[in-house]
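Student: Structure, please.
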Amino acid sequence: MTQARVLRAAAVTPVLGVAAAACTNEPTPSSTSALPTPVSTTPPPTAVPPTTLAPSPSDSPSSATPPPTVLTEADSGLTVTLAVGATVPLRLDSRLQWETPTVDGPGVTLVPVAYKSDPGYREWEIRAERPGEVVVRTTGPGPSGPRELRITVRVIG
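Tutor: Model prediction:
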């Protein structure tokens, strides 16, 4: 008899489980909702700004190195590029006996600057007046005789 009770209990258990599930308020899971919702591991696309290529130095006339703010005897041998209408001062140590500078062609004018008191240098304003290339020259004392100051001025457009 005990064996019959065990069999009867085994047969009743699945029926009770189905009945208990039918008595709940929760919906019966369907085959599609039983699957987990997929989760994306890749980030959403973002807007990428368009790439603008910077012009190469040869493409842009404004990419030239700006001229020094002041030219001195230390700048001898330098080539300076100035736009038409630009100016740059040339200052030479007044303790040395520099000759008055000269320009070897048209396009640049040297204008002497006068001071009420000695600032320790003589000064000229180099004015770029028209396109071209000229050389500003002067001579002064050097350790072993006269030395030449030579600055090339290129005037552009």
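Student: drop to CA atoms for contacts and neighbour counts, all remaining ones
Tutor: Noted.
Student: ok but Leu110 is inside a helix, no?
Tutor: No. Assignment of Leu110 by DSSP: H, G, I helix; E, B strand; the rest coil gives strand, placing it outside any helix.
Student: Now do the same contact list for it.
Tutor: Pro101, Thr102, Val103, Trp124, Glu125, Ile126, Arg127 (Cα atoms under 8 Å, 6 or more residues apart in numbering).
Student: So the fifth one: helix, strand or coil?
Tutor: When the structure is reduced to helix, strand and coil (three-state DSSP), Glu125 reads as strand.
Student: before we go on, could you also do this sequence so I can check it against the first one:
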Amino acid sequence: MFQPKIILTAAMLLSALPASAHGASGDTPSIYNKLIAKAASRPPANWRKLTDQGDAQVIAFFMIDSSGNLINGPRIVSSGQPEALRKALEAKVRNDVIKAAPFKGAPNEKYSGKVLKFLATTCIFEQEPGCVLTLSVRLPDDVRAWKEQ
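Tutor: Below you'll find the model as predicted:
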């Protein structure tokens, strides 16, 4: 039986980044990933049709306070086609991050004021060798400015 593509979070990648950094400085504990996954909404009803037509990747950048509340973001960066799939994955990831906050039971004091990055993709790299992650790890300028606020 056909299995539609699911949303993978690339080994549930979530990286803590200093707001001025251009790349990852280390991975945060998996508790943030679990909390986002627990809050995750179901994919849209037309998901199978959309994923049959292409692949998409989304990165959500966000910042939390010491209580785990969102204080900036999520700021979404995405790539992939078709546009409808990309937009659906953007909306899903944005909503999942917002719904997961405040991040109860996570080491929020440690990551307070740092930019966190959550990656979601429809690519199954082992099964789709032509599917490559095309998003840059460079922080968008507006995200780097969060630390300066």
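Student: overall similarity of the pair, as a TM-score.
Tutor: Taking TM-score structural alignment, normalised by the length of the second structure as the basis, the two superposed chains have a TM-score of 0.22; 59 aligned residues with a Cα RMSD of 5.0 Å.
Student: And the buried ones among the contacts of Leu110 of the first structure, selectable in PyMOL?
Tutor: Burial among those is assessed by 16 or more other Cα atoms under 10 Å; the matching PyMOL selection reads:
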select buried, resi 101+103+124+125+126+127
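Student: Let me know the closest of the contacts of Leu110 of the first structure to Thr139 of the first structure.
Tutor: Distance to Thr139 of the first structure across the contacts of Leu110 of the first structure (Cα to Cα) is lowest for Pro101, with 7.8 Å.
Student: okay if I get the contacts of Leu110 of the first structure as JSON lines plus distance to Ala83 of the first structure?
Tutor: Shown next, in JSON lines, are the contacts of Leu110 of the first structure (distance: Cα to Cα, whole Å):
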{"residue": "Pro101", "distance to Ala83 of the first structure": "21"}
{"residue": "Thr102", "distance to Ala83 of the first structure": "20"}
{"residue": "Val103", "distance to Ala83 of the first structure": "17"}
{"residue": "Trp124", "distance to Ala83 of the first structure": "18"}
{"residue": "Glu125", "distance to Ala83 of the first structure": "14"}
{"residue": "Ile126", "distance to Ala83 of the first structure": "12"}
{"residue": "Arg127", "distance to Ala83 of the first structure": "10"}
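Student: Name the member of the contacts of Leu110 of the first structure with the shortest distance to Leu92 of the first structure.
Tutor: Closest to Leu92 of the first structure, out of all of the contacts of Leu110 of the first structure and judged by Cα to Cα, is Trp124, at 8.8 Å.
Student: nearest residue to that closest one other than its sequence neighbours?
Tutor: Spatially, and ignoring its direct neighbours in sequence, Trp124 of the first structure is nearest to Pro112 (4.2 Å; Cα to Cα, 6 or more residues apart in numbering).
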